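S.K.: I would like the atomic coordinates for the input below:
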Amino acid sequence: MTHPTRAPSVGRRLILGALPAAAVLAACGDVGGEIVVDLEWPIAQLPRAAIGFTATTFADVPGPVVGNPRDLAALGALGAGAVRIHLAPRDGAVVSGARGGDRSIPAERWLRAYGELGLRPTVVVDLDRDAALAVLDAVRPYGVRRFVLGNEMDAHSRADVGDAGYVRRFREIAAAMRRVDPHLEIGGPATAHYEGLNDPLLRGLLDAPPAQRVSFVDFHAYGAGEGETATPESALRYGPWLDALRERVADPSVGLQVGEFNLNWADEPQNNTQAQTVWVATALATILSRGAVAFQYGDRSAAMGLTSDGVPMPSYWGIAMLTGAGLFRGIGTRMVAVHNPDPDVAAFASAADPAVVLAHPGGRERAVRVRLRGYGGGSAHVWRSTAGRPELIVVRPVTDQLELTLPPVSVTTVVLDP
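M.R.: The predicted structure is shown next:
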């Protein structure tokens, strides 16, 4: 996780594309109006493995995650479906390749532990042919079929070779790995921010023979860092970025991935607050509404992390407002269109297990009305996070309309049952 340049700040007004976008949020002006959820208008599939987190592999107190049953229990309860981990050969063994990672633990222990939680692994490897093949050989017994070559084009992952050098090495390594297993999914370039995906780099990865071609395009992006305050709007910029990237890729068979995201890329004062819960829920839902894979950073990383000795942190509860974390049924397997003219609320919804997620980062209560197109009536279970762990607020009958009052700095998930 390196950030050589700061991504440009977002303006005070941000519109997330035209419908079917999953949310529209303006940062100024009192637009108001009715939020309309169209449960019959799917805009993205949502496999369980689209929601993931990074295994930081740090060995801080009270020891690495794989040796802490409390952390593992919390991560297992979260309901995520994927884990991202950097592995590399070091001193004759394949261990953590992450900067600051615990290299005393072999790769198989990490993969076994996360596999027992039902998480699909995506393995980051150094941009080096021999290193990548050594990792591939070590992880194949654990069913790993998904890889990213290099990390943020940095020296630590041997990827600081410039755009042309990255493309050349990517093609060489991808072809070598696919000679071992032609069915591997191999992604890149995992730039530190969206702006790093310039056209020559992107076209070089896409305009290649099948064995050398990128399977999915990966980039990282955080709300802010280095003392800069992350705004609520920054959680929504993944929408226009992914919309633009999908147009640039122009091939539905190529996946999109946000390989790292969080409120900040360092331990800023905003971390470990309810604002982080709201931001993470909003960013995750925005990414998923574009059909992309999302990896929060990371499972153990001080106030940026998901758990601390088994105690869920604010980022954890942001993800939980979509997965349910064993407290309630999470969002369904299809994201659906939402028309949202409200300037103070980000709104998302799913079908096939219908649910509505409403994120309100503002400092005052907000009354909202939600119309449910295509819902035949039933009951609404209203879960809300205002201070971390969500609580069941009310269960009430509903036909085709909901009226709710959203507290300041809150996330509300409405689970709809027949």
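S.K.: alpha carbons only for contacts and neighbour counts from here, please
M.R.: OK.
S.K.: what's the spacing between N68 and V311?
M.R.: In this structure, N68 and V311 are 12 Å apart, going by C-alpha to C-alpha, to the nearest Å.
S.K.: What are the contacting residues of stretch 223-231?
M.R.: Contacts with stretch 223-231, where a contact means C-alpha atoms under 8 Å, 6 or more residues apart in numbering, come from 234-235, 261-266, 268, 270.
S.K.: so how far is it off the chain centroid?
M.R.: 18 Å (C-alpha atoms, centre = their mean, to the nearest Å).
S.K.: Ends of it, what's the gap?
M.R.: 7 Å.
S.K.: Check stretch 173-186 too.
M.R.: Start and end residues of stretch 173-186 are separated by 10 Å (C-alpha to C-alpha).
S.K.: repeat for stretch 233-243
M.R.: 16 Å.
S.K.: Buried residues, that stretch. List them.
M.R.: 233-240, 242 (16 or more other C-alpha atoms under 10 Å).
S.K.: I'd like the structure of this one too, to check against the first:
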Amino acid sequence: MERQYFTFVSSLLLALAVVAAFASVGEAAGTPNIIVDFTVKSFNVTNMSIGSTVSTYGSTNLIKGGAASTNWRTLLGKLGPLVWRIPLRYFNGNVGSSAGGNFGDTNGAAYIQAIRNISGIPFVVIGGSTNDNDITTSDAASLVHYFNDNGGKNGGPVDYYVIGNEPDNGFGMDNYIFGGAGNAGYHNIAVAMRAATTRRLYLAGPSLVTWADYKYGDFNNFMSNCNADTDIIDFHKYGDGKVLGNINATYQYRDALNWLRQQINVYFGARANQINIQLGEFNYNSWYDGSWAQAFYTSRNLVHTVSTIGQVLSRGGRAYNYADNNGALGLITDGTSNNDAPAGKYVPLPSYWGIAAWTGGSYLRKLGTVMVSATSLVDGVEVYATDNKAKIVLINKSETQDQALVIQMNGKTTGIYSLYSFRRGMTATDFTNGLQFKAPLKTVSSATYQNGIISVTIPWMSVIVAIVD
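M.R.: Got it, this is the predicted structure:
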């Protein structure tokens, strides 16, 4: 699309050319190409809407790594209150990690307390004795007792649980649903957990590897047999495995939410409107090798993260990034030189800033409590907005093209706004100066808008957030 320029440029804006490289402001300039209607509200946003995963087998995380763990908690705390998924098992009272490669960890209570200490909401993914899914009723009930008895002395109470993890990845859906291979069966586990506490528990499943048409049968099998015991449908979905092009496929998350909601309506009957959907794990890709530096360590990851969360929230779902720590798939580099990260440094990655664009945290206003209608008429540009704390999130997915945007706001005529630029950085190895590793820049502070119009130029492969009052 041919670039649109403002019809006037003041001498002041010319003097601020460096700022204008990130976000330019003016009065109405041409036909609006972004429409935000604050009077048309859709899905509610809650404190359960955005989260991540505590990667328990990492050498550095919330409680590991000595002095580094303090820095870790500080950085994650600055994202604001999030949901934190964490894989744990009971294992004869030695509560700890159930993540593959870290059986034997006994830090379960410390992890939950650390999540509490950064104002997070713990969401426990229950694992078995030897793998993710060989879960007995006694272990599941004992884990609930461990966190919920005695005033939650072990960091609890914990009210949110995923039963098992990716049973379609070798364990077997029939074993997971009906029992087998050490699993007591989903219904029996759910009944035992609810009987272990007087608190209201929210139980999630089936936590499948991905959403795709070849998984429809597994989802339907689960919902057909487990609907009475389930409060949340949990699924995983990572990017399509493309360094270039992944960000243009985030519409698949919207499609997943639409399909799952349709199936929930079929299988859950009168309870359908009470069932939530959560994207329990997402990331740019499900693994990293050297060819992926141009994805994970550039603002492509920023754009992918912001877009994925927007696609999910705009369809009423919840979006949980994976993970705080897993090399390039983490939110922060772990201080090692693994996966092309900088040794000895703990650098927030573009995905970290992708979450911050939504949550605000210590950096800008958090998102509001309800999604509102937002439409982009510009190829490659996405827009999302919330109200009850008005916030507009703009994403430019183009690899080459800046875009001049004219935002028409319905429901807001005159007021003030500020702009924050999450800036482009495409040099994957420059962890010191790369803008993709830095906090957003406030490019406009308390400017006035008239007639519901805000104009802004968004650079290619970047994100701008508008705060509107």
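S.K.: Most neighbours among the contacts of stretch 223-231 of structure 1, which one?
M.R.: Greatest neighbour count in these, by other C-alpha atoms under 10 Å, goes to L263: 31 neighbours.
S.K.: from what I can see it touches V280, true?
M.R.: Yes - if you go by C-alpha atoms under 8 Å, L263 of structure 1 and V280 touch, sitting 6.6 Å apart.
S.K.: any common contacting residues for the two?
M.R.: By C-alpha under 8 Å, 6+ apart, the residues touching both L263 of structure 1 and V280 are A235.
S.K.: Roughly how far does the aligned partner of L402 of structure 1 in structure 2 sit from L419 of structure 2?
M.R.: In structure 2, L402 of structure 1 lines up with I454, judged by TM-score structural alignment. Distance, I454 of structure 2 to L419 of structure 2, by C-alpha to C-alpha: 10 Å.
S.K.: how about the strands in the stretch 201-350 of structure 2?
M.R.: 202-208, 232-236, 276-282, 318-321 (DSSP state E, counting those that start in this stretch).
S.K.: Can you tell me which of these is most buried?
M.R.: strand 318-321 (a mean of 28; mean count of other C-alpha atoms under 10 Å).
S.K.: list the helices and strands that strand packs on?
M.R.: strand 50-53, strand 276-282, helix 299-313 (3 or more C-alpha pairs under 8 Å, 6 or more residues apart in numbering; DSSP states H and E).
S.K.: Is it possible to get CSV of these that adds distance to N169 of structure 2?
M.R.: Below are those laid out as CSV (distance: least, C-alpha to C-alpha, whole Å):
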stretch, distance to N169 of structure 2
strand 50-53, 19
strand 276-282, 15
helix 299-313, 24
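S.K.: do you know which of those lies nearest F222 of structure 2?
M.R.: Among these, the nearest to F222 of structure 2 by C-alpha to C-alpha is strand 276-282 (14.1 Å).
S.K.: Structure 1: matching residues for that closest one?
M.R.: Counting by TM-score structural alignment, strand 276-282 of structure 2 corresponds to residues 255-261.
S.K.: So what touches that stretch?
M.R.: Contacts of stretch 255-261 of structure 1 (C-alpha under 8 Å, 6+ apart): 53-54, 84, 190, 215-223, 242, 246, 287, 291-297.
S.K.: what do you get if the cut-off is 6 Å, keeping everything else the same?
M.R.: The contact list for stretch 255-261 of structure 1 (C-alpha atoms under 6 Å, 6 or more residues apart in numbering) reads 216-222, 292-297.
S.K.: List the superposition-based mean deviation of it with respect to structure 2.
M.R.: When structure 2 is superposed, stretch 255-261 of structure 1 averages 0.4 Å from its matched positions, counting by mean C-alpha distance after the TM-score superposition for structure 1.
S.K.: Provide the secondary structure category for the match of L402 of structure 1.
M.R.: strand (DSSP: H, G, I helix; E, B strand; the rest coil).
S.K.: so stretch 275-282 of structure 1 matches what in structure 2?
M.R.: Counting by TM-score structural alignment, stretch 275-282 of structure 1 corresponds to residues 300-307.
S.K.: Tell me the residues of structure 1 aligned with the longest strand anywhere in structure 2.
M.R.: The residue-count maximum for a strand in structure 2 (DSSP state E) belongs to strand 34-44. Using TM-score structural alignment, the residues of structure 1 aligned to strand 34-44 of structure 2 are 35-45.
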